[in-house]
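> sequence unknown, structure follows:
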């Protein structure tokens, strides 16, 4: 050991006699700022042709609970009013019908219909900026007419009141997503026989299953049972940040194999406090699912705090700029922002037309199947 120490001392002395190596050239703050500005300009130019389809928005909740929410002029307390949506290049978004407090039974059904009425009333009152849309073709048409499409959903499974008839009425009124959790037929133990019949009827109607917050058993069974793509409306990567709603790697890989869609939220608690943290989730999800199965959730106006540099819906260009710097291609970015949401809606509609040729409306009751 003494000989080794002598040798190390000799090497240290020799290194000390050498002139220090020149420091690598550093980018000045001005150069860094210019690079950031260039990426932001590129992001805005990209989004002008490939707007954002946002997979989850809490605007209905905010309209009901915030003291003032100015949808048209953006002078209230909201995060996703029309001016901010336009600044963020948002072309479409899903308005959630989720209910705080998790009511059950008839109370949940009535509360959901009240919220749905609020959505339809609010959109009609702001027709210069917002329009209701039911499918991919309408969304594209409204984008070409400089309107932001509002797609209804997700609603909670409790909204059905254990009735497939209520599901059909909600679909007729525009519902496109249903979250499969929090009921006796879609709980911790997975789907019951009635729960499986709900999924089959959703396929027939074109209602997409939302599995964010669903139990592992429900997730795995729905991915195998549903003919339409399953959507996770608010899920990041658990390997990047531990959170109950984030997905482990094996589930992300399964989502990719099933051609589902994982919509990554911008909520700080779930995906981190900076735009780089959100981008880390998007990188990770894309690597496991493929670029065709990852999208953006936003989760604005849902009561969640957001990354400091993604504070409201006007900030999407900052996220796209970060992804451009990381080397995302425009092809992958167009899937992320717009095309993947369009794909799952089109596939759900194709699945529904096919299912309607094979079977009529299900008249099953929960007492018939679950006892």
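Cool, got the structure. If you're wondering where the values come from, they're calculated on a predicted model, not measured in any experiment. Numbers count the residues shown, from 1 in each chain.
> okay, CA-based contacts and neighbour counts for the rest of this
Fine.
> what residues does stretch 327-336 touch?
The contact list for stretch 327-336 (C-alpha atoms under 8 Å, 6 or more residues apart in numbering) reads 46, 50, 291-292, 294-296, 320.
> out of those residues, who's the most crowded?
Highest neighbour count within the contacts of stretch 327-336: residue 294, with 34 neighbours (other C-alpha atoms under 10 Å).
> ok, now which ones touch it?
Counting by C-alpha under 8 Å, 6+ apart, residue 294 makes contact with 261-264, 282, 285-286, 335-336, 340.
> so which of the contacts of stretch 327-336 belong to strands?
With DSSP state E as the criterion, strands contain 294-296 from among the contacts of stretch 327-336.
> return the member of the residues you listed nearest to residue 75.
Within those, the smallest distance to residue 75 is 25.2 Å, found for residue 296 (C-alpha to C-alpha).
> who are the contact partners of that closest one?
Here residue 296 is in contact with 52-55, 263-265, 336-337 (C-alpha under 8 Å, 6+ apart).
> so how far is residue 341 from residue 255?
Relative to residue 341, residue 255 is positioned 14 Å away (C-alpha to C-alpha, to the nearest Å).
> same check on residue 315?
In this view, residue 315 and residue 341 are 20 Å apart by C-alpha to C-alpha.
> when the two are compared, which one has more neighbours?
Between residue 315 and residue 341, counted using other C-alpha under 10 Å, residue 341 has the larger neighbour count: 26 against 17.
> isn't that one right next to residue 56, touching?
No. Counting by C-alpha atoms under 8 Å, residue 56 is not a contact partner of residue 341; they are 11.4 Å apart.
> check contacts around the residue nearest to residue 150 when sequence neighbours are not counted.
Distance criterion C-alpha to C-alpha, 6 or more residues apart in numbering; nearest residue to residue 150, sequence neighbours excluded, is residue 132 at 4.8 Å. By C-alpha under 8 Å, 6+ apart, the contact set of residue 132 is 120, 123, 149-152.
> do residue 147 as well
Residues in contact with residue 147, defined by C-alpha under 8 Å, 6+ apart, are 91, 128-131.
> if we go to 6 Å?
By C-alpha atoms under 6 Å, 6 or more residues apart in numbering, residue 147 lies in contact with 129-130.
> pasting the second one now:
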């Protein structure tokens, strides 16, 4: 079995491993179901893909999740923007996630509440939480949320890289000045169900709209600080300054273009004015052209990622941070190559002087609080 070596095997790394033996670790976003569906050989078939072996061509499998000491993983039912049958696509992803825990009951247990995280930690298993990434999966029917809830979905990202019928995206032209009237109804229904509202991908105006009306804490399942890297997917300071009052959580992400300003700038020629890949773009050809004109792509690093955690901690406080890798089989930072590297992240924060109490909040404590608060709001 080949796993990523820790950047520095020192006392801090040993402390990180010991901490994660005691404290649950939650990752707020991973696109493994879509990776399995896209695999040219498996085409969504779990037996063919075999999650029990290391997949060096990508970043997530059971051996590396085990090595990363995960106690809970939020897997996304990603729905591509403008898909002609978004609900059907989401349901196929949900079916795949349910098969993952059914085929690997020794590894996974269904994740439906905060209690499942703590139970999974005690059992030495991983609580598998199902999410929807892109609210277009509702097909503009509010009751669809209830059906997804009944299937076990516990979080929904309101949109993806395109603006849709009721929500403006951070990486597309606005059409609603934030949330439409229907979009505001969606937030109310999610609050009543106990489904977590995820503001990753949405425009800043949507962030403010949701913070104005939500009766429960919200999360950004995979976003960083805009002030350190001005990608539109990151959270601006005027929004960050409202997170504590909402009691929400920003889950910092590993996506290189959201971490490193130089990587973001290098990639701009392949993006439109909103930071979205141009329609019909050949990524390999575009990146080869940029490399010829500008040199190799700058690498994002673990240290730069941890700079975002430090900034967020100072801006919004240690009670409002989490981790959302967004592993999706693509480019990853040096030091955060795959799902086995979470201990390296904790070790780096130990070196930076973070207390064990604050590291426990980052690893899971804050997200567990949000989950329980969302459930309590629904009960009210």
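Arrived safely, thanks for sending. Given the structure is predicted, the values throughout are model-derived calculations rather than measurements.
> report the TM-score for the pair.
The TM-score (TM-score structural alignment, normalised by the length of structure 1) is 0.82; 319 aligned residues with a C-alpha RMSD of 1.8 Å.
> what does residue 178 of structure 2 correspond to in structure 1?
Matched by TM-score structural alignment, residue 178 of structure 2 corresponds to residue 190 in structure 1.
> in this structure its match contacts residue 218, no?
Yes. Using C-alpha atoms under 6 Å, residue 190 of structure 1 makes contact with residue 218 at a distance of 4.0 Å.
> so what's residue 52 of structure 2 closest to, chain neighbours aside?
Using C-alpha to C-alpha, 6+ apart and skipping residues adjacent in sequence, the residue nearest residue 52 of structure 2 is residue 62, 5.3 Å away.
> how far away is the residue mapped onto the one you found from structure 1 from residue 114 of structure 1?
Aligned counterpart of residue 62 of structure 2 in structure 1: residue 82 (TM-score structural alignment). Distance from residue 82 of structure 1 to residue 114 of structure 1, counting by C-alpha to C-alpha: 23 Å.
> if you count surrounding residues, which of those two has more?
The neighbour count for residue 82 of structure 1 versus residue 114, taken as other C-alpha under 10 Å, is higher for residue 82 (23 against 12).
> secondary structure class for residue 75 of structure 1?
What DSSP: H, G, I helix; E, B strand; the rest coil gives for residue 75 of structure 1 is coil.
> in a strand, residue 79 of structure 1, correct?
No. Using three-state DSSP, the assignment for residue 79 of structure 1 is coil, not a strand.
> what about it, how many neighbours?
By the criterion of other C-alpha under 10 Å, residue 79 of structure 1 has 24 neighbours.
> ok, and the closest non-adjacent residue to it?
The shortest distance from residue 79 of structure 1 to any non-neighbouring residue, by C-alpha to C-alpha, 6+ apart, is to residue 312 (4.8 Å).
> residue 274 of structure 1: what's it in contact with?
residue 307.
> how close does residue 77 of structure 2 sit to residue 307 of structure 2?
According to C-alpha to C-alpha, residue 77 of structure 2 stands 30 Å off from residue 307 of structure 2.
> these two: which is more packed in?
The neighbour comparison of residue 77 of structure 2 against residue 307 (other C-alpha under 10 Å) goes to residue 77, with 29 against 17.
> check which helix or strand the more buried one maps to.
In the assignment (DSSP states H and E), residue 77 of structure 2 maps to strand 72-78.
> so whatever helix or strand comes next after that strand corresponds to what in structure 1?
Next helix or strand after strand 72-78 of structure 2 toward the C-terminus (DSSP H and E): helix 86-103. On the basis of TM-score structural alignment, helix 86-103 of structure 2 is assigned to residues 108-125 in structure 1.
> next: stretch 217-229 of structure 2.
Under TM-score structural alignment, the match for stretch 217-229 of structure 2 in structure 1 covers residues 229-241.
> before we move on, what about stretch 283-297 of structure 2?
Under TM-score structural alignment, stretch 283-297 of structure 2 has no counterpart anywhere in structure 1.
> and what of stretch 340-351 of structure 2?
Aligning stretch 340-351 of structure 2 against structure 1 (TM-score structural alignment) gives residues 314-325.
> okay, buried residues for that stretch please.
For stretch 314-325 of structure 1, burial by neighbour count (16 or more other C-alpha atoms under 10 Å) applies to 314-324.
> just the element for residue 227 of structure 2, please.
According to DSSP H and E, residue 227 of structure 2 maps onto no helix or strand at all.
> where do the strands sit along the stretch 201-350 of structure 2?
In the stretch 201-350 of structure 2, the strands defined using DSSP state E, counting those that start in this stretch lie at 219-220, 249-252, 321-323.
> so residue 175 of structure 1 sits against residue 150, correct?
No. Applying C-alpha under 6 Å, one finds residue 175 of structure 1 not in contact with residue 150, separated by 10.9 Å.
> compare neighbour counts for the two and give me the winner.
Remark: of residue 175 of structure 1 and residue 150, residue 175 carries more neighbours, 26 against 23, as counted by other C-alpha under 10 Å.
> now do the contacts for that one.
By C-alpha under 6 Å, 6+ apart, the contact list for residue 175 of structure 1 reads 152-153.
> quick one: map it onto structure 2.
In structure 2, residue 175 of structure 1 lands on residue 153 (TM-score structural alignment).
> and residue 215 of structure 1, what does it touch?
Contacts for residue 215 of structure 1 (C-alpha under 6 Å, 6+ apart) come out as residue 188.
> mind running it again at 10 Å?
Each residue near residue 215 of structure 1 by C-alpha atoms under 10 Å, 6 or more residues apart in numbering is listed here: 180-182, 186-191, 245.
> sorry, back to before: will you turn the contacts of residue 294 of structure 1 into JSON lines that also has neighbour count and distance to residue 60 of structure 1?
Shown next, in JSON lines, are the contacts of residue 294 of structure 1 (neighbours: other C-alpha atoms under 10 Å; distance: C-alpha to C-alpha, whole Å):
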{"residue": "261", "neighbour count": "30", "distance to residue 60 of structure 1": "23"}
{"residue": "262", "neighbour count": "34", "distance to residue 60 of structure 1": "22"}
{"residue": "263", "neighbour count": "28", "distance to residue 60 of structure 1": "19"}
{"residue": "264", "neighbour count": "29", "distance to residue 60 of structure 1": "20"}
{"residue": "282", "neighbour count": "25", "distance to residue 60 of structure 1": "27"}
{"residue": "285", "neighbour count": "31", "distance to residue 60 of structure 1": "28"}
{"residue": "286", "neighbour count": "21", "distance to residue 60 of structure 1": "30"}
{"residue": "335", "neighbour count": "20", "distance to residue 60 of structure 1": "27"}
{"residue": "336", "neighbour count": "26", "distance to residue 60 of structure 1": "25"}
{"residue": "340", "neighbour count": "25", "distance to residue 60 of structure 1": "24"}
